[in-house]
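**Student:** I'd like to go over a predicted model; first the sequence, then the structure.
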Amino acid sequence: MADLDSLRVRFAAALTGARGDGDGPDPLTYSDPLTYPDPLPYADDLLARWREPQRRYHTATHLTAVLDHVDGPLAGHAADLDVVRLAVWFHDAVYRPEREENEERSARLAERALAEAGLAPGKVAEVARLVRLTVSHAPGDDDPDGQVLCDADLAILAAPPSAYAAYTAAIREEYAFVPPDDFRAGRTVVLVQLLSLPALFHTPYGREHWERTARYNMAAELEMLSPG
């Protein structure tokens, strides 16, 4: 279970840090009401989204895991860590499994909410760009923040076998409205496309610690999906 109070603190710290007003002793309570809106209502709105009933994998637990990767082994690779953290919060903020434009709608939500929350226009645009990048998970060689976000988002692919199995089961639950044969075909396409990439991960840490395991997990899943 995700610790919602801890997540609220983490969002407040990221927003105040990105805005430049994060010098107070406690990011949960500190803000300059004459200059910036309180970050907590924005955190609560996002957490409500991450806890919607249609979600099985794309939940607050996934949000926490991606934030932990960004704040942990990948932190030193980022150019603007607070902007990456905000992109994590928004990257699946809009999630309807039956729709295909979730990333775009999430990016537009980030543009509206963060502008209202007092983030500088250039940083708002960067958060939205990073969110849109999760459509392809293909950051450029000169995009360290994109590399960090994409690697953190795909780190589940390199999970231990039991965690990977739980991930695939949760994804199937999110797509319970799709008939089994259609889901199998669609999932196969996704796995084949990922396995055809020259590299799944783009940070040095991801390539060293996650690449081989992720490919093993996906190849095993692909074999299980194959008929006969």
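**Tutor:** Now that the structure is in, tell me what you want to look at.

**Student:** Please count neighbours and contacts with C-alpha atoms only from this point.
**Tutor:** Noted.

**Student:** and V83, what is it in contact with?
**Tutor:** With contact taken as CA atoms under 8 Å, 6 or more residues apart in numbering, V83 is in contact with A14, A18, K123, E126, V127.

**Student:** Out of these, list just those in helices.
**Tutor:** If you go by DSSP state H, these have A14, A18, K123, E126, V127 in helices.

**Student:** What is the neighbour count of the third one?
**Tutor:** K123 has 19 neighbouring residues, counting by other CA atoms under 10 Å.

**Student:** how much space between it and L86?
**Tutor:** According to CA to CA, to the nearest Å, K123 and L86 sit 10 Å apart.

**Student:** now do the fourth one
**Tutor:** Look at E126 and L86: by CA to CA, they are 10 Å apart.

**Student:** same check, this time on the first one
**Tutor:** From A14 over to L86 the distance is 6 Å, taken as CA to CA.

**Student:** and the two? which has more neighbours close in?
**Tutor:** Set side by side, A14 and L86 show more neighbours around L86, with 27 against 22, by other CA under 10 Å.

**Student:** That one and V127 touch, don't they?
**Tutor:** Yes - distance between L86 and V127: 6.6 Å, which falls inside the contact criterion (CA atoms under 8 Å).

**Student:** Comparison target, given below:
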Amino acid sequence: MENEPLIDEALKSELAALYSTEDRHYHDLSHIEAMLALADEYRGLLDDPQAVEAAIWFHDAIYDSRAKDNEAKSAELAEKRLAGRVDPGHLARIAAMINATATHQLPPLRDEDALSDAALLLDMDLAILGADPAVFDAYEQAIRLEYGWVEEPMWRAGRSAVLKSFLARPHIFYTAEFQNRFEPKARQNIERSLAALESGTG
């Protein structure tokens, strides 16, 4: 069990199919690949790279923009698919990381190494906020497409509230590495997006 990858090729294919449905414009395979690339880049900081990789693969596996329980269902899917591949303690850790992506608040993990991995996972998930402006704008447009069923006034109000909640934090990112690399640009991108939403041009 130790030497086998948690996410083998069969499981990757199964999950890739979930990420490839036509209603996904941002929460697709490209998002997973971007996070996996960051996990590889920061591998030296990870206590349990396999658990983080598994959490990345599963965290948006269930995604319905009309639903409120996507992360919980994604965590349940991970628990079902990974049962027997990893011990219960590690499985609980993976599920906690997936569930944390619902609010982007650190999960209640007592283990400091597990908490550190969760912080890095959440930062990787939000790294897009600190992307170059053109990439960030494409991300915003993709999110809007995923919420195409929401009428424009409701969309502007809801999206503005989400973005303001990030700006209100002392730090958008938890780790020093991501704060240094992405925080200034993320705040600029969010402020620009808010201005567009509030003026009716975004």
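**Tutor:** Structure's in. What do you need? Predicted model, so just to flag it, every value in this text is computed and none were measured.

**Student:** And the ones in helices among the contacts of V83 of the first structure, which two are furthest apart?
**Tutor:** Within those, two members stand farthest from each other by CA to CA: A14 and E126, at 14.2 Å.

**Student:** Around the counterpart of A102 of the second structure in the first structure, count how many other residues there are.
**Tutor:** The equivalent of A102 of the second structure in the first structure is V135 (alignment by TM-score structural alignment). For V135 of the first structure, the tally of surrounding residues (other CA under 10 Å) stands at 15.

**Student:** Please name the residues that touch V135 of the first structure.
**Tutor:** Contacts of V135 of the first structure were listed using CA under 8 Å, 6+ apart, and they are E103.

**Student:** overlap between the contacts of V83 of the first structure and the second structure?
**Tutor:** Checked against the second structure using both residues aligned by TM-score structural alignment, their matches' CA atoms under 8 Å, those keep these contacts: K123, E126, V127.

**Student:** I figured the last one was touching A110, is that so?
**Tutor:** Yes - with contact taken as CA under 8 Å, V127 of the first structure and A110 are classed as touching, separated by 7.2 Å.

**Student:** more crowded one of these two?
**Tutor:** Residue environment comparison for V127 of the first structure versus A110 gives the larger neighbour count to V127, 28 against 24, counting by other CA under 10 Å.

**Student:** With adjacent residues omitted, what lies nearest to the more buried one?
**Tutor:** Ranked by CA to CA, 6 or more residues apart in numbering and with sequence neighbours excluded, the top spatial neighbour of V127 of the first structure is A87, at 5.1 Å.

**Student:** Let me see the contact set for the equivalent of that neighbour over in the second structure.
**Tutor:** Matched across to the second structure, A87 of the first structure falls on A55, judged by TM-score structural alignment. By CA under 8 Å, 6+ apart, the contact list for A55 of the second structure reads I94, A95, M97, I98.

**Student:** same thing with H90 of the second structure?
**Tutor:** H90 of the second structure sits next to A51 when contact means CA under 8 Å, 6+ apart.
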